[in-house]
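> Need the 3D shape of this:
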Amino acid sequence: MGYRVGIIGCGSITKMRHAPEYTANPHVDEIVFYDRNPDRAEALAALFGGKVAETVDELMEDPTIDMISDCSSNEYHHIFSSRALLSGKHVLCEKPISLTIEHAKEILDAQKKSGKKLMLDHNQRFTRAHQKAKEIIAGGELGNVLTFRTTFGHSGPEQWGHNKTNSTWFFKKERSGLGVAGDLGIHKVDVLHYLLDDEIEQASAFQGALHKVDEQGQPIEVCDNIVCSLKTKKGRLGTASFSWTHYGQEDNSTVLYCEKGILKIYNSDEYQLEVLTNNGEKINYELESIQTNDNQTNTGMIDAFIESIRLDHPPMVTGQEALSSLAVILAILEAAETGRVVTVESGSLQYF
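Got it, this is the predicted structure:
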């Protein structure tokens, strides 16, 4: 017998990633879709051969559903993910884990109480280039990472969202909350923590709603660009820029400057990983093409989530790690809003 999966929220992330990847997994028998707009749930059930739950209660209370993907908008994660865990379901929650530390801790509390798996969709850890880069860094052949720069930018969520207009919830303060920092920035914070085996400790930043407008033609309520200076606990220094106004080509690059060379990740159209050593050697890796909004490929995230349940091992992205990344994003936004250097209060975040 395979697993039955419930999905909450039937927008683009479900249609393009969660539903197809569950469908492709040999251990999944059926998906049950719920959306507060029943037409959306019906459409995806028809597309993927699944069923529809008329209410979220029906989904939560169904004892045959083993796991739930929480693909609701950001302000609901602490409600749906916590409830799903306490209903005895394993949970894969979309990022960010929540909009506040307090709400994120509610989810972690529910996970601890339930004993079920909680994994967060920080899917950049799963790409072959990031996996290989981590292997190279851990191997020590380039020495310690000293500095870094990272960028994540594309033309904006209104190109990707369900209704393809600037009325998208990503532009609404009460729903998106964190703007481009919570949409794209949090991915890069997580992958930096993962690659460096380190955590960002201090941040300064500038932000703005430079170009995006809402359905009334007014500047959006959240930032569409943010540029940061960062310092890690181990003393690395770096810069990060996150943008919804990269018109023409998506940029998902990270460059790590080490004692004995440089690692360039997604910096070249041809090679996903480039190693330039201090003695002039250049090694290029052609590993895969990273998924973009225009190039949807299997992330490996759903497969990893199911394997953690099936084989009972810790999920690849834990709630604690997601909480740490959220704390950094909140510090970056505070730095931008106050014009100060902000220290991430990591001591209070060591939750278990």
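> contacts and neighbour counts: CA atoms only from here.
Noted.
> Residue nearest the middle of this structure, spatially speaking?
residue 122 (3.4 Å; Cα atoms, centre = their mean).
> Now that it has come up, it's in contact with residue 190, right?
Yes - contact status for residue 122 versus residue 190: in contact at 6.8 Å, counting by Cα atoms under 8 Å.
> so who does the residue lying closest to residue 244 once chain neighbours are set aside touch?
Nearest residue to residue 244, sequence neighbours excluded (Cα to Cα, 6 or more residues apart in numbering): residue 156, at 4.2 Å. Counting by Cα atoms under 8 Å, 6 or more residues apart in numbering, residue 156 touches 243-246.
> do you know how far residue 203 is from residue 209?
Note on residue 203: its distance to residue 209, by Cα to Cα, to the nearest Å, is 20 Å.
> show me where the stretch 101-250 of the chain has helices.
Secondary structure of the stretch 101-250 of the chain (DSSP state H, counting those that start in this stretch): helices at 101-114, 128-139, 173-176, 179-180, 186-196.
> Could you also give me the structure for this next sequence, so I can compare it with the first?
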Amino acid sequence: MSKVKVGVIGCGSISRRRHLPEYAALENVEIVAVCDSVRARAEEMAEQYGAKAYTDYKELLNDGSIDAISVCLPNYLHAPVSIDSLNAGKHVLCEKPMATSKEEAEAMIAAAKANHKKLMIAHNQRFVSSHVKAKAILDSGELGKVYSFRTTFGHPGPEAWSIDGRESWFFNKEQAFIGALGDLGVHKSDLIRYLLGEVVEVGSFVETNAKENTEVDDNAVTLLKMANGAIGTLTASWAYVRYGDNSTVIYAENGVLRLEDDPEYSLIVEYKNGETVKYALDKIQTNEEGGQTTTHVMENFINSIINDTEPPIPGEEGMKSLQVILAALESNASKQFIKL
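Here you go, the predicted model:
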């Protein structure tokens, strides 16, 4: 087929650092439109990528030549804009968390089905080399039964990342709905589901104790019980003040898997018999300078359109990963464990 014509809605940091440059690097993609409520941002990106600038996304959706949309907006807009885009006959790649409720997520999935369009959620952790290799090792059965795990994603906060700094929507409860848990925690709930299967029970402490003048969470520690019997912790934080931590450690019958837990080797397998295998793989993506490796998200999304296959992270998967995070909020509010 000819090139996939893409429109990107939202010209903040995630589109500037991820979506736009990664689409531009694909030979089978043409970026034809960009949209942002701040006209100068839309025009800047339009000029950079040879696209048309819009300030109203509904006008952009009227362009019948556009095949696919990236939704790179504040969390509360993910569902409505994705649904409008699907109803306009476009395939949709939506940033995470896909929605602010299960009902919104279900409505997105229904819109994709009704319009026979692809809906993919931008969970990039599944495409990280160490995570792909770890899944192959786990699926092979060589480590035996998984007993326990810990997975974390933390950094100093979105102030340095967001185009609006400390004034960013990330800190506005109405626009963000959820803080570190939605920004970072949902990536890890998606990863742990990818590696170990479904989550069946959730307990959590969710706090706002590091950032001032905000109601969104900035520190969360969550207990997860998996369908396979493994138990572990998932932590999300905007208070790791010096460096980011994006590591996962899995403790199994015949050894320990260390993912992104060592500065040099992105995957280390420590076997019970004393043997250690260190894998030097592509590094996980970071938002720090020099960390700009590809996420493979845009590439996988575009391939699913061209080949007419199901996206690797369809709406149903995004919803299951979101539900773990919604259960963590519910657990913290009720002070009870929540069954999924």
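> Kindly provide the TM-score of these chains.
The TM-score (TM-score structural alignment, normalised by the length of the second structure) is 0.97; 337 aligned residues with a Cα RMSD of 1.0 Å.
> which element follows the helix of greatest length in the first structure toward the C-terminus?
The residue-count maximum for a helix in the first structure (DSSP state H) belongs to helix 319-338. Per DSSP states H and E, the first helix or strand lying C-terminal to helix 319-338 of the first structure is strand 342-343.
> That next one aligns to what range in the second structure?
In the comparison with the second structure, strand 342-343 of the first structure aligns to the range 338-339 (TM-score structural alignment).
> circling back to that earlier point, with neighbour numbers in mind, choose between residue 203 and residue 209 of the first structure.
residue 203 (26 against 18; other Cα atoms under 10 Å).
> That one touches residue 227, doesn't it?
No - counting by Cα under 8 Å, residue 203 of the first structure sits too far from residue 227 to count as a contact (10.3 Å).
> check contacts around residue 142 of the second structure.
Residues near residue 142 of the second structure by Cα under 8 Å, 6+ apart: residue 254.
> Strands along the stretch 201-340 of the second structure, start to end?
Secondary structure of the stretch 201-340 of the second structure (DSSP state E, counting those that start in this stretch): strands at 219-226, 231-237, 248-252, 255-259, 267-271, 276-279, 338-339.
> So which bit of the first structure is the first one matched to?
Residues 225-232 of the first structure are the counterpart of strand 219-226 of the second structure, counting by TM-score structural alignment.
> distance from that stretch to the second structure after superposition?
On superposition with the second structure, the mean distance recorded for stretch 225-232 of the first structure (mean Cα distance after the TM-score superposition for the first structure) is 0.8 Å.
> Please report how far the residue located most distally from the centre of the second structure lies from residue 166 of the second structure.
Within the second structure, the residue lying farthest from the chain centre (Cα atoms, centre = their mean) is residue 273, at 36.1 Å. The gap separating residue 273 of the second structure from residue 166 of the second structure is 50 Å, by Cα to Cα.
> for the residue nearest to the centre of the first structure, what are its contacts?
94-95, 187, 190-191, 317.
> of all those, which comes closest to residue 151 of the first structure?
residue 187 (10.3 Å; Cα to Cα).
> how near is whatever residue of the first structure lines up with residue 279 of the second structure to residue 194 of the first structure?
Alignment of residue 279 of the second structure against the first structure is given by TM-score structural alignment, with residue 285 as its counterpart. Going from residue 285 of the first structure to residue 194 of the first structure by Cα to Cα gives 20 Å.
> Who has more neighbours out of these two?
residue 194 (18 against 14).
> I'd assumed residue 125 was in contact with that one.
Yes - the pair residue 194 of the first structure and residue 125 qualifies as a contact (Cα under 8 Å) at a distance of 7.2 Å.
> mind listing what the match of residue 279 of the second structure touches?
271-274.
> Of those residues, which ones are shared with the second structure?
Checking the contacts of residue 285 of the first structure against the second structure (both residues aligned by TM-score structural alignment, their matches' Cα atoms under 8 Å), the contacts still present are 271-274.
> For those residues, give me TSV that also has distance to residue 259 of the first structure and neighbour count.
Converted to TSV, those look like this (distance: Cα to Cα, whole Å; neighbours: other Cα atoms under 10 Å):
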residue	distance to residue 259 of the first structure	neighbour count
271	22	18
272	21	22
273	18	25
274	16	22
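> In a markdown table, list the residues you listed along with distance to residue 68 of the first structure.
Shown next, in a markdown table, are those (distance: Cα to Cα, whole Å):
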| residue | distance to residue 68 of the first structure |
| --- | --- |
| 271 | 36 |
| 272 | 32 |
| 273 | 34 |
| 274 | 38 |
